[in-house]
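# Structure of the sequence below:
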Amino acid sequence: MEKKTNYSYIGIAFIILVFGILFIPKIVDRISNGDIIRTESRSDSASERKTKAEPLAFIENNGIKRQVPNFSFTNQNGKIITNKDYLGKVYVIEFFFTTCPTICPRMNANLVQIQNAFKEFENFGVASFTINPKHDTPDVLKAYAERYGIINPNWHFLTGEKEAIYKLANEGFYIYAAENEDVLGGFEHSGNFALIDQKGYIRSRKDEYGNPIIYYKGVVSEREKVGDDGEKEEISLLKEDIKKLLNE
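Alright, predicted model coming up:
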């Protein structure tokens, strides 16, 4: 009886040995190739499919998808830039002025952070329109761009006729901009960004009720999370949606 038990142990040990010889090298090889956790891979793939299956909304007026209006302005290098120069690129729109003492420095710091996050993409850009073109000449804009560390060749700081810029802001994008000598800095404007796809359409994600948010709040940083007035940051959302449009 004792010998039979010993034979059983020997048989079990032999099976374990054969299993180790045959299968352990394969398991090690799967680990080396990053293919060991199948459930996580399936979960990641499902998440990625869900993201791709939910494209950003188009902004519409009376059923017509809104595109960037035609514009033509001079950039910080003295070159004429039009809306056609941005075709084929995903880009962010802002309205600002270089002497702004309030929200503009925060907005542009956030845009620099976005610039750095997408520095590998040749088809990402920014269009910054000054609402104080009398002061913000190409030379002034160039110095401003250098001060902020602008390295993206598709980030243009644009100046031109004041009436054309204000019409573009208030009627083209519905992003408020106005001259007001009673406010700090002499001008007031929205702190929102607009996101444009590669075909020139204004795009955004939808809110919890299924409505387009239209704009992205540009003042509160991703690091701050929440502003002094309780406003939540949307820079992280903007980054996610830029990536989505770049992959369209």
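# hey, let's count contacts and neighbours off CA atoms from now on
Noted.
# Check the gap between Lys84 and Ile15 for me.
Separation of Lys84 from Ile15 (CA to CA, to the nearest Å) stands at 71 Å.
# Kindly report the same for Glu222.
Glu222 is 57 Å from Ile15, by CA to CA.
# which residues in the protein form helices?
Along the chain, counting by DSSP state H, helices occupy 2-32, 38-52, 104-117, 138-148, 162-167, 235-246.
# how about the ones you listed, which one is nearest Asn154?
Asn154 sits nearest to helix 104-117 of all the helices of the chain, at 10.0 Å, using CA to CA.
# rewinding a little: if you count what's nearby, which of Glu222 and Ile15 comes out ahead?
In this view Glu222 and Ile15 are compared by other CA atoms under 10 Å, and Glu222 has more residues nearby, 16 against 12.
# Go ahead and confirm the more buried one touches Ile235.
Yes. Glu222 sits in contact with Ile235 when judged by CA atoms under 8 Å, with a separation of 5.7 Å.
# quick one: common contacting residues for those two?
Counting by CA atoms under 8 Å, 6 or more residues apart in numbering, the shared contacts of Glu222 and Ile235 are Asn110.
# how long is stretch 138-157 from one end to the other?
End to end - CA to CA - stretch 138-157 spans 8 Å.
# quick one more, to check against the first:
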Amino acid sequence: MNKKYTYVWVSLIVLIFGIIVIPKIVDRMSSGTVVQNDRLNGAVPESDDELGYILLNGQKRKVPSFSFINQDSVVVTDKDYLGKVYVVDFFFTRCPSICPVMTTNLVSLQNTFKDSKNFGIASFSITPEFDTPSVLRQYAQKYEIDTSVWNLLTGDKDGIYELANAGFNIFAAEMPEVPGGFEHSGLFALVDKEGYLRSRMDKFGNPIVYYRGAILEQDKTNDHGETEEISILRTDIKKLLQE
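All right, here's what the predicted structure looks like:
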């Protein structure tokens, strides 16, 4: 083929690629999906009814081992949750902002699955020096938390921060300049009966990884236009309970 025509065809293909593909890549970058996919990839489920696994370095990510005490001063470990579908969050009882919303949403989930023996919740305090078992018991009473299925956990501070930031990749840090003196993400993690982190997929086939816990379900959206995800979390819990 004449080189002149070869160059024309190559230029045409490049032009078509730029028109069709590049805008989609830019859109995914602006929405954060490319970054999220690079950080924590998820296995594509076999069907739309299944939830994906969260992958790290090609391996299904499992909840790391943990051991803390609950509101009744009883030692609770990750092994106590095996066989249960459960939700994990990080909070503190004196939190003046998102924690009351998060706890209210979790109470809603607790009440939805009150008849299920295979559902649980684990809430880890990021201010364990203040959130003693007695303080956690008072918090449980205030929000009508069913402690037979929901553990409010406290203990070694470094261990809790390691679990949050490295174990779950859910941000938590001391920040004296913010209300309450601590910053955390307000995300919920979903764990299956075998201890694996699970989530539904977004429209690009990537796992959403975590569920927004700091928007009340009845509010639908927050001031930033983000939608609540408690309703979809409830649906996904039901799916895992049936596995």
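# that older thread, any chance of the helices of structure 1 in CSV, with distance to Leu184 of structure 1 too?
What follows is the helices of structure 1, written out as CSV (distance: least, CA to CA, whole Å):
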stretch, distance to Leu184 of structure 1
helix 2-32, 60
helix 38-52, 42
helix 104-117, 12
helix 138-148, 20
helix 162-167, 19
helix 235-246, 25
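# Return the residue of structure 2 aligned against Ile175 of structure 1.
Per TM-score structural alignment, the equivalent position to Ile175 of structure 1 in structure 2 is Ile170.
# Neighbours of that match, how many?
21.
# How about the contacts made by the spatially closest residue to it that is not a sequence neighbour?
Excluding its sequence neighbours, the residue lying closest to Ile170 of structure 2 (CA to CA, 6 or more residues apart in numbering) is Ala164, at 5.2 Å. Contacts here follow CA under 8 Å, 6+ apart; on that basis Ala164 of structure 2 touches 90, 170-172.
# repeat that with 10 Å
Neighbouring residues of Ala164 of structure 2 by CA atoms under 10 Å, 6 or more residues apart in numbering: 88-90, 124, 126, 158, 170-173, 184.
# Strands along structure 2, start to end?
41-42, 52-56, 59-60, 67-69, 75-77, 85-91, 119-125, 150-153, 172-174, 182-184, 187-191, 197-199, 211-212 (DSSP state E).
# so the third one matches what in structure 1?
If I follow you right, that is strand 59-60 of structure 2. Counting by TM-score structural alignment, strand 59-60 of structure 2 pairs with residues 64-65 of structure 1.
# Tell me roughly how far the matching stretch lies from structure 2 on average.
Once fitted to structure 2, stretch 64-65 of structure 1 is off its aligned match by 0.4 Å on average (mean CA distance after the TM-score superposition for structure 1).
# quick one: buried residues of stretch 93-111 of structure 2?
For stretch 93-111 of structure 2, a neighbour-count test (16 or more other CA atoms under 10 Å) marks 93, 98-110 as buried.
# Can you give me the stretch of structure 1 that it aligns onto?
Taking TM-score structural alignment, stretch 93-111 of structure 2 hits residues 98-116 over in structure 1.
# Stretch 189-198 of structure 2 too?
Using TM-score structural alignment, stretch 189-198 of structure 2 corresponds to residues 194-203 of structure 1.
# Now the matching stretch: buried residues?
Under 16+ other CA under 10 Å, the buried positions of stretch 194-203 of structure 1 are 194-198, 200-203.
# and what of stretch 19-26 of structure 1?
Per 16+ other CA under 10 Å, stretch 19-26 of structure 1 contains no buried residues.
# Same check on stretch 222-242 of structure 2?
228-230, 233, 236-237, 240-241.
# how about it, which residues of structure 1 does it hit?
The aligned range for stretch 222-242 of structure 2 in structure 1 is 227-247, by TM-score structural alignment.
# how long is the matching stretch end to end?
End-to-end distance for stretch 227-247 of structure 1: 31 Å, by CA to CA.
# Check the offset of it from the chain's centre.
Here the centre of stretch 227-247 of structure 1 is set off from its chain's centre by 7 Å, with CA atoms, centre = their mean, to the nearest Å.
# ok, now stretch 22-31 of structure 2?
With CA atoms, centre = their mean, you get 24 Å for stretch 22-31 of structure 2.
# go on, stretch 164-179 of structure 2?
14 Å.
# before we move on, what about stretch 18-27 of structure 1?
That offset, for stretch 18-27 of structure 1, works out to 47 Å (CA atoms, centre = their mean).
# again with stretch 215-225 of structure 2
Chain-centre distance of stretch 215-225 of structure 2: 17 Å, with CA atoms, centre = their mean.
# End to end on that stretch, go ahead and measure it.
11 Å.
# Residues in contact with it: which ones?
Stretch 215-225 of structure 2 has contacts (CA under 10 Å, 6+ apart) with 98, 100-105, 108, 186, 214, 226-232.
# go with 6 Å
Stretch 215-225 of structure 2 has contacts (CA atoms under 6 Å, 6 or more residues apart in numbering) with 227-228, 230.
# if I pick Glu233 of structure 1, what's in contact with it?
With CA under 6 Å, 6+ apart, Glu233 of structure 1 has these contacts: 220-222, 225-226.
# between those residues, which is nearest Lys52 of structure 1?
For the contacts of Glu233 of structure 1, the nearest to Lys52 of structure 1 is Glu222 (23.4 Å; CA to CA).
# I'd like the distance between the closest one and Ser236 of structure 1.
Separation of Glu222 of structure 1 from Ser236 of structure 1 (CA to CA): 6 Å.
# likewise Asp85 of structure 1?
26 Å.
# How about Leu56 of structure 1?
Taken as CA to CA, the span from Leu56 of structure 1 to Ser236 of structure 1 is 15 Å.
# quick one on the thing from earlier: so what's the gap between the match of stretch 189-198 of structure 2 and the chain middle?
With CA atoms, centre = their mean, you get 12 Å for stretch 194-203 of structure 1.
# List of residues touching that stretch?
Contacts of stretch 194-203 of structure 1 with the rest of the structure, by CA under 6 Å, 6+ apart, involve 57-59, 66-68, 87-93, 215.
# Could I get the buried residues of stretch 194-203 of structure 1 in a markdown table, plus columns for distance to Tyr9 of structure 1?
Putting these into a markdown table (distance: CA to CA, whole Å) gives the following:
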| residue | distance to Tyr9 of structure 1 |
| --- | --- |
| Ala194 | 72 |
| Leu195 | 70 |
| Ile196 | 71 |
| Asp197 | 69 |
| Gln198 | 69 |
| Gly200 | 74 |
| Tyr201 | 73 |
| Ile202 | 72 |
| Arg203 | 69 |
